[in-house]
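In: based on what follows, work out the 3D shape:
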Amino acid sequence: MHETLSGTIMTATTRTFFIENLGCPKNAVEGEGMAERLRQTGYSATDDAADADVVIVNTCSFIQPAQEESIDRIFHYLNTRRTGQKVVAAGCLAERFGDALENDIPELDGILGTRQWFEIDRLLAEVERGVRPCWHGAEPVTDPMFTRQASGPTAYVKIAEGCNMTCTFCAIPSFKGLQRSKAVDDIVAEVRQLVDGGAKEVILVSQNTTAYGLDLAREPGSMRSGSPLARLLEAICAGVPDLPWLRVHYCYPGWVNEDLLQTMARLDQVVKYLDMPLQHADPEILRAMNRPRDMRHVAEVLNRARELMPDLALRTTFIVGFPGETDAHFASILAFMDEARFDHVGIFTYFAEDGTPAATLGGQVTDKVKRRRQRAAMAHQQGISATRTARLVGRTIDVLVEGTAEGDAGIGGTGARLIGRTYRDAPEVDGFTVFDGIATRGEIVPVNVSRSGPYDLFGTQANVTLPALSSNAGTATTNISPVIAKRRIGLKSLPMLQPR
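Out: Below is the predicted model of the structure:
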């Protein structure tokens, strides 16, 4: 018998588990829910897969590269597992291709689709009995609540599941189902738990965040008029007034309205950051994508957002190489970049997903042309981003500390070269701020910005006296950290990390 760090008394026969989460933040939230479910039923988490009695690969199935990575990780654990260790495939790939996984990878001990992630304890009970369960295709339901635990300064809250959109390139609705929004009180309770656990930034996510609550609004008295997402922001800020930063991801272009923009501008806790994936800028391609195609309206919305929030940071994503895309269509993306002056842009190549209407369209673009257009668009945007970032030189701006520039998160007490993010930068996809300072991970501190790169800021913590820095930290003010460079390169080459 031994005592865990949490103080729980565990017997020597306690079963252990390890979860690897792949893909988007929504998947990570489900992975956290599975872990909580298993702890409640007597399992104990381990940080080393080699020590686990069961390894759960929480897979992604957004596009082909995500599917390939998921399969690679499944085989990694199957090929390295010790005698008696169980390996389970969970998540979106298991939901979408459960039968194929069951037939093609008989070494798997169990398969659990994303619609039933909360039944992981039942599935493992079946595995322990010697059964090889394959559970997927269940009727979609609203995710059950579970106790949230902050594992760092930033946490994600999934406010809805599923999607009612019919974008021709996207397979998500086919395995996620139609949208099911969580109740406002439940979301506020989640945010409260995370902030009590130390979270300083909460990011709201779903497949289409601006559609939040529209399904609830069909119930009499469940929502006031206007934008249900705006009412949710108000409820969170009122219910958790000690949350410093509240961020919203994945706003569908047709549903960012005046009510939402005014609410974002009015609430100090809501960071002035708008993430609106447009996917293209040519009306003909947008029509083929079944996406909103009135780019004049989009431009008006973006202008209005900046009018209400002058320091607003704008992010979008574009897909290049969609079937039928010509050089002229592609040029429309570059032209709209010039007009909109986005702070951050993700450029991703089109992948033909089985079962989607776009996969059957004529005029499929070659991979070579896709990659060329991706490189050209990223190079075009880099100059725009550099100009937008340079406006902050000479200003003092708050930064959420995430670690040191060398990647060691155990900081504090002595001068160090620290790394963090401003309100302008979402985790994993945007830039960083590298600065000399004295702070601990999770603090929000003012930084005097002295220099900028195309995406990143550099400076010194304001209002503190700094001791001399060690010589091995001396390159970060003149060159970007290898940690930063590695993360950005990975994001450019792994499009499964970018939601649609």
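In: make it CA atoms for all contacts and neighbour counts henceforth
Out: Fine.
In: where do the helices sit along the stretch 51-200 of the chain?
Out: 64-80, 92-96, 98-104, 120-128, 172-176, 184-196 (DSSP state H, counting those that start in this stretch).
In: out of the ones you listed, deepest packed?
Out: Comparing the helices of the stretch 51-200 of the chain by mean neighbour count (mean count of other C-alpha atoms under 10 Å), helix 92-96 comes out on top with a mean of 27.
In: for that helix, packing partners?
Out: strand 54-59, strand 110-113, helix 172-176 (3 or more C-alpha pairs under 8 Å, 6 or more residues apart in numbering; DSSP states H and E).
In: okay, these in a markdown table with distance to residue 43 next?
Out: As requested, these are exported to a markdown table (distance: least, C-alpha to C-alpha, whole Å):
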| stretch | distance to residue 43 |
| --- | --- |
| strand 54-59 | 10 |
| strand 110-113 | 17 |
| helix 172-176 | 28 |
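In: these: which one's closest to residue 451?
Out: Closest to residue 451 of the helices and strands packed on helix 92-96 is strand 54-59 (C-alpha to C-alpha; 39.8 Å).
In: please generate a structure for the following sequence too, so the two can be compared:
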Amino acid sequence: MKRNHQTYFLASLGCAKNTVDSESMALLLNSAGYRPVEDPHKADVMIVNTCGFIHDARQESIEVLQDLSKSKKRGQILLAAGCLPQRDAELITQAVPKIDGLLSTRRWMQIVQFIETIRSQPSSHALYDIPPDNMPSLEPGGVLRSAIQGGSAYLKIADGCRRGCAYCSIPLIKGPVSSRKMEDILADARVLEQAGVQELILIAQDTTDYGSDLGLKDGLSQLLEQMVREVPSIPWIRLMYTFPGYITDRLIDLMASSRQILPYLDLPLQHAHPDVLKSMHRPSDMEWVRGTLAKMRSKIPALALRTTFIVGYPTETDERFSALLDFTREIRFDHLGAFTYSFEPGTRGAPLGDPVSEEIKQERLQQLMQIQEEIALENNRAFVGREMQVLIDGAGDGISIGRTYRDAPEVDGLVILAGETEVGSLVNARITQAMPHDFTAEIIP
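Out: The predicted structure is shown next:
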């Protein structure tokens, strides 16, 4: 039944994968007759799509819920959706006593029915929809699994994860891998092509594991081969969240030969010392990493490399940290994100404790990022004077902000251009100045 008079406010926290789930929930609510509002005080239903990955993210989610709870009026419904209900429902109910419902990240597609159930069954206690840990996410067809931002769109190809990384709570939250049907992904890609999207960003907990649960071998390559045929007018297709050891020769050759698949690789390595990686339950063959990256740079000369490292892991000694610094200097990544270790109860690494002091973690983080800033600046200076395509993400106050193929949205650098240009357009520009993360450029008429 449609409720045209019903309104909702939806706050989305956390990563791009969460943003896609929020957009999908909004589509379902809109189809059911609900209307979005920007002011939570004017909403009949207030929804927070939470993040539960690490302590700081959980704290932010609780604070947002508490703020909404304080101003909650009679008849309003307050829901916690997303990762935190699956990770720690009790934390929410204790911290936010006015909460009406907790909807797991694996059950986002039940948002409309969940709201209707709460309305039809008033209770002094919160209603739960939280599946068992071993139950995968449902991925129904017919719902666009994308989030459009300007000329770019995140497209989710799978959810869940079967890796056993010791520091990570994602398998506890998301459950085992659940790949979407290829035809559903391609249907979404066609919709995005018709919408004029210029950049398609494929995301999952592990994109290189796409299709493993469907019986596909090298499923990501199969998907990409189909995609470039299905959406030939989308000029940029970007890969995020790949996994060491699963970059196949087929994928490398496809990236090298396709004009659409960007020469950009996001390969979160997490560390570079084999003993630390083993204790993380991560792939520890660093010779494979070196060989694969060398092969890729040989076949894809324009390749931009991004990685992520964790510093201060319980088994990281001074010597092992020095090995991480040496590896960073050796490989010379174009982009590097680094984080201090966050102790997570319930993970495989929890028995190791958290022996590295916060002071040492911060010192190591600063050392690593100082080295990376020097490398990134040297890498960027090589592009001064070159002509490059720039995708415009924003414009105003006499300038435009965009990105080259070397930069993923939200995590990498920007290009600052004089003059205001249409958001979502691809323009040719000449790089005029390089900074450690960003460029300035002038549009070529």
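In: re the thing from before, as TSV, the helices of the stretch 51-200 of the first structure with distance to residue 443 of the first structure would be great.
Out: Shown next, in TSV, are the helices of the stretch 51-200 of the first structure (distance: least, C-alpha to C-alpha, whole Å):
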stretch	distance to residue 443 of the first structure
helix 64-80	33
helix 92-96	35
helix 98-104	43
helix 120-128	35
helix 172-176	36
helix 184-196	13
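In: nearest to residue 418 of the first structure, of the ones you listed?
Out: Smallest distance to residue 418 of the first structure across the helices of the stretch 51-200 of the first structure (C-alpha to C-alpha): 22.9 Å, for helix 184-196.
In: the longest helix along the first structure maps to which residues in the second structure?
Out: When the first structure is parsed with DSSP state H, its longest helix is helix 367-390. The counterpart of helix 367-390 of the first structure in the second structure, using TM-score structural alignment, spans residues 358-381.
In: quick one: average offset of the matching stretch versus the first structure, please.
Out: Stretch 358-381 of the second structure: mean distance to aligned residues in the first structure after superposition is 0.7 Å, counting by mean C-alpha distance after the TM-score superposition for the first structure.
In: ok, how many other residues are close to the equivalent of residue 133 of the first structure over in the second structure?
Out: Correspondence of residue 133 of the first structure to the second structure, assessed by TM-score structural alignment: residue 127. Neighbour count for residue 127 of the second structure, taken as other C-alpha atoms under 10 Å: 19.
In: same thing with residue 337 of the first structure?
Out: Residue 337 of the first structure sits with 19 neighbouring residues when counted by other C-alpha under 10 Å.
In: map residue 76 of the first structure onto the second structure.
Out: Under the alignment (TM-score structural alignment), residue 76 of the first structure pairs with residue 67 in the second structure.
In: show me what residue 243 of the first structure lines up with in the second structure.
Out: Checking TM-score structural alignment: residue 243 of the first structure goes with residue 234.
In: its match in helix, strand or coil?
Out: In three-state terms, and counting by DSSP: H, G, I helix; E, B strand; the rest coil, residue 234 of the second structure is coil.
In: that one against residue 194, yeah?
Out: No - applying C-alpha atoms under 8 Å, one finds residue 234 of the second structure not in contact with residue 194, separated by 9.4 Å.
In: on that earlier part again, the match of residue 76 of the first structure and residue 80 of the second structure: what is the separation?
Out: 13 Å (C-alpha to C-alpha, to the nearest Å).
In: do the same with residue 199 of the second structure
Out: Residue 199 of the second structure is 31 Å from residue 80 of the second structure, by C-alpha to C-alpha.
In: could you do residue 3 of the second structure as well?
Out: Residue 3 of the second structure is 21 Å from residue 80 of the second structure, by C-alpha to C-alpha.
In: surely residue 342 of the first structure is within a helix?
Out: No - counting by three-state DSSP, residue 342 of the first structure is not part of a helix but coil.
In: got the contact list for it?
Out: 313, 314, 315, 316, 384, 385 (C-alpha atoms under 8 Å, 6 or more residues apart in numbering).
In: scan those residues and report the most crowded one.
Out: When neighbours are counted by other C-alpha under 10 Å, residue 315 leads the contacts of residue 342 of the first structure with 24 neighbours.
In: the one helix or strand that residue maps to vs the second structure - mean distance after superposition?
Out: For residue 315 of the first structure, the element it lies in under DSSP states H and E is strand 313-320. By mean C-alpha distance after the TM-score superposition for the first structure, the fitted strand 313-320 of the first structure averages 0.2 Å away from its aligned residues in the second structure.
In: where in the second structure does that strand fall?
Out: Under TM-score structural alignment, the match for strand 313-320 of the first structure in the second structure covers residues 304-311.
In: what's the neighbour count on the aligned partner of residue 266 of the first structure in the second structure?
Out: Aligning on TM-score structural alignment places residue 266 of the first structure opposite residue 257 in the second structure. Using other C-alpha under 10 Å, residue 257 of the second structure has 13 neighbouring residues.
In: likewise residue 108 of the second structure?
Out: As a burial measure, residue 108 of the second structure scores 22 neighbours (other C-alpha under 10 Å).
In: that one -> the first structure?
Out: Per TM-score structural alignment, residue 108 of the second structure is aligned with residue 117.
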